[in-house]
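>>> Fold the stuff below for me.
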Amino acid sequence: MTRSVRVDLVASVRGDLRRLGVDAKSTLAMAALDIAVRLGVDGVRPTAAAMLHKELRATLEALERVAAGQPAEDAIDELRTRRANRA
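Reported below is the predicted structural model:
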């Protein structure tokens, strides 16, 4: 990954946080920024990069839900909700 792409990814995540009106010091926001920074480290293996991209996408989706006033459910919470709805 080139340096400009790395910088652009972190800047893009910061822009998303501003657009969503999310506190950049919140846990989810800090996690998104950390993942973006880790994606920019030289030598990130393709498999690790794919996993990090997946986590970044999931974290940004959770931030969007929080910004919309919805709970930031993770996969475990989602399973619990499905089970509760079936019961």
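>>> going forward, measure contacts and count neighbours with C-alpha atoms only.
Noted.
>>> what's near enough to touch residue 86?
Contacts for residue 86 were tallied using CA atoms under 8 Å, 6 or more residues apart in numbering; there are none.
>>> this one as well, want them side by side:
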Amino acid sequence: MSYSLARIQEWADIILNFVKENGLEDSVMTVEEIRSGIESRGTDLYGIDRTVLMRALKHLEHKGKLAIFKGTSTDDEGIKFSI
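A predicted model of the protein is given here:
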């Protein structure tokens, strides 16, 4: 399944709104927390396809909005927001 850059930008915007609405601007979260954490319940991010999420996160990293750092496994990948 391919995702257009426009669609990835839409997801990136959803992630930024999620971060701002939850006061997470200077927080660290794991990728799994974004996909299935308490804060994401009831949002478009809950249960998002991991590949789509990672593409949107990498897009935001490229724009300087966050940093992705490796954990001990792919489930531990961390995201440090700097919005």
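>>> After superposition, what's the TM-score, could you say?
Counting by TM-score structural alignment, normalised by the length of the second structure, the TM-score of this superposition works out to 0.36. Behind it: 37 aligned residues with a CA RMSD of 2.3 Å.
>>> in the helix or strand hosting residue 9 of the first structure, what counts as buried?
Element membership of residue 9 of the first structure, judged by DSSP states H and E, is helix 3-20. Within helix 3-20 of the first structure, the residues that qualify as buried are 6, 9-10, 13-14, 16-17, 20, counting by 16 or more other CA atoms under 10 Å.
>>> List just the nearest of those to residue 46 of the first structure.
residue 6 (14.9 Å; CA to CA).
>>> Any figure for the gap between the closest one and residue 79 of the first structure?
34 Å (CA to CA, to the nearest Å).
>>> Do a quick rundown of the helices in the second structure.
Ranges of helices within the second structure are 5-21, 31-36, 50-62, based on DSSP state H.
>>> elements contacting the first one?
The contact analysis (3 or more CA pairs under 8 Å, 6 or more residues apart in numbering; DSSP states H and E) places helix 5-21 of the second structure against helix 50-62.
>>> contacts for the helix it packs on?
Outside helix 50-62 of the second structure, the residues that touch it by CA under 8 Å, 6+ apart are 3, 8-9, 11-12, 35, 66-68.
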